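Engineer: this one's structure only:
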């Protein structure tokens, strides 16, 4: 079952190119957010929101894992669907908890990431991924 979950879906070549561009592009954009958090954390700044009651530092570590580590995995197309789960959860928390009281324009950024992640989750990483070779 896990193998089927991680296996890429066969798509036309043009769709594979589109997924590659979406996967790498959106992940590079998110990577900048994760890198900034990682850099701050490594510099001793562990202040962060505690949206679900896990503590500020642990919440920050989870955000860094999702935004930095999982973004790298999505760029590589390595265990892509599994790597998207923390990213999707992070965006759901950002949109519906952190920015719950904000106007739509504040939520729009997170929604753009969320829509992209759900799209990649549903299509899989495409032909140009490590997953294709690992879970053929």
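Structural biologist: Perfect, thanks for sending it. Bear in mind the structure is a predicted one, so any value in this text is a computation, not a measurement.
Engineer: hey, let's count contacts and neighbours off CA atoms from now on
Structural biologist: Fine.
Engineer: how about the nearest residue to residue 127, chain neighbours excluded?
Structural biologist: Closest residue in space to residue 127, ignoring its immediate chain neighbours: residue 16 at 5.7 Å, by C-alpha to C-alpha, 6 or more residues apart in numbering.
Engineer: Quick one: the helices in the protein, in order.
Structural biologist: For the chain, the helices defined by DSSP state H occupy 2-6, 13-42, 56-64, 71-76, 80-93, 104-123, 130-134.
Engineer: Report the separation between residue 17 and residue 109.
Structural biologist: Plainly put, residue 17 is 24 Å away from residue 109 if you go by C-alpha to C-alpha, to the nearest Å.
Engineer: How about residue 81?
Structural biologist: From residue 81 to residue 109 the distance is 21 Å (C-alpha to C-alpha).
Engineer: Same check on residue 49?
Structural biologist: In this view, residue 49 and residue 109 are 18 Å apart by C-alpha to C-alpha.
Engineer: quick one on the thing from earlier: just the helices of the chain: most buried one?
Structural biologist: A comparison of the helices of the chain by mean neighbour count, using mean count of other C-alpha atoms under 10 Å, puts helix 71-76 on top with a mean of 23.
Engineer: For that one, name the packing helices and strands.
Structural biologist: With contacts taken as 3 or more C-alpha pairs under 8 Å, 6 or more residues apart in numbering; DSSP states H and E, helix 71-76 sits against helix 13-42, helix 80-93.
Engineer: Just give me the residue closest to the centre of the protein.
Structural biologist: Most central in the chain under C-alpha atoms, centre = their mean is residue 87, positioned 3.2 Å from the mean C-alpha point.
Engineer: here's the one I want to compare it with:
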């Protein structure tokens, strides 16, 4: 029982949680971004609201960029902290602009994604990521004799 109440986590445990979080939130957000990507390239009239004075096409392109490209980068762990910023901004717009007058149930999913992106912003991608590979190449471990 003491194991369940332990609050001293190893780096390996944190890295495992981060990869699960990255893959989970990335794949789930892709399910929202891919239909927008299809809408963007469908060729017809864009049925997407303009945001903050931007045209519907620009708003849709920005949503696609963050939700599709950003999610892929989150999944592989490349630039995770940087990519979390536009994803957080996208969720803020979704919750507080698109769904501002909607019932809480319509805001809940955006708020959940918003909450999930903050640990990635703070902790980064963890050991199992492209960021880690890049960091290890840039600063290789040296063994002192």
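Structural biologist: Happy to help now that I have it. No experiment lies behind these values; they were computed from the predicted model shown.
Engineer: Any idea what the TM-score comes out to?
Structural biologist: Overall, the chain-to-chain superposition scores 0.88 on the TM-score scale (TM-score structural alignment, normalised by the length of the first structure); 126 aligned residues with a C-alpha RMSD of 1.1 Å.
Engineer: give the contact list for the residue nearest to residue 127 of the first structure.
Structural biologist: Each residue near residue 16 of the first structure by C-alpha atoms under 8 Å, 6 or more residues apart in numbering is listed here: 126, 127, 128.
Engineer: Distance of the closest residue to residue 58 of the second structure other than its chain neighbours relative to residue 84 of the second structure?
Structural biologist: In this structure, residue 58 of the second structure finds its nearest non-sequential neighbour in residue 50, 7.6 Å apart by C-alpha to C-alpha, 6+ apart. Using C-alpha to C-alpha, we find residue 50 of the second structure at a distance of 22 Å from residue 84 of the second structure.
Engineer: so residue 82 of the first structure makes contact with residue 2?
Structural biologist: No - at 9.9 Å, residue 82 of the first structure does not count as touching residue 2 under the criterion of C-alpha atoms under 8 Å.
Engineer: So residue 28 of the first structure is in contact with residue 70, correct?
Structural biologist: No - the criterion here is C-alpha under 8 Å, and residue 28 of the first structure misses it with residue 70 at 11.0 Å.
Engineer: My read is that the residue nearest to the centre of the first structure contacts residue 69, right?
Structural biologist: No - counting by C-alpha under 8 Å, residue 87 of the first structure stays clear of residue 69, with 9.9 Å between them.
Engineer: ok, residue 12 of the first structure to residue 124 of the first structure distance?
Structural biologist: 13 Å.
Engineer: Compare the two (neighbour count), which wins?
Structural biologist: Neighbours per residue (other C-alpha atoms under 10 Å) separate residue 12 of the first structure from residue 124, with residue 124 holding more: 26 against 9.
Engineer: my guess is the more buried one meets residue 80, correct?
Structural biologist: Yes - contact between residue 124 of the first structure and residue 80 holds when scored by C-alpha under 8 Å: they sit 7.2 Å apart.
Engineer: what touches both of those two?
Structural biologist: What both residue 124 of the first structure and residue 80 touch, as defined by C-alpha under 8 Å, 6+ apart, is the set residue 6.
Engineer: how far away is residue 31 of the second structure from residue 55 of the second structure?
Structural biologist: On the measure of C-alpha to C-alpha, residue 31 of the second structure and residue 55 of the second structure end up 23 Å apart.
Engineer: Touching, residue 75 of the first structure and residue 19? I think so.
Structural biologist: No - contact criterion C-alpha under 8 Å: residue 75 of the first structure and residue 19 do not qualify, at 10.7 Å.
Engineer: coming back round to it: what's the closest of the helices and strands packed on helix 71-76 of the first structure to residue 6 of the first structure?
Structural biologist: For residue 6 of the first structure, the closest of those is helix 80-93, at 6.2 Å, according to C-alpha to C-alpha.
Engineer: Skipping its backbone neighbours, what lies nearest whichever residue in the second structure pairs up with residue 70 of the first structure in space?
Structural biologist: Using TM-score structural alignment as the criterion, residue 70 of the first structure maps onto residue 70 of the second structure. The shortest distance from residue 70 of the second structure to any non-neighbouring residue, by C-alpha to C-alpha, 6+ apart, is to residue 83 (5.8 Å).
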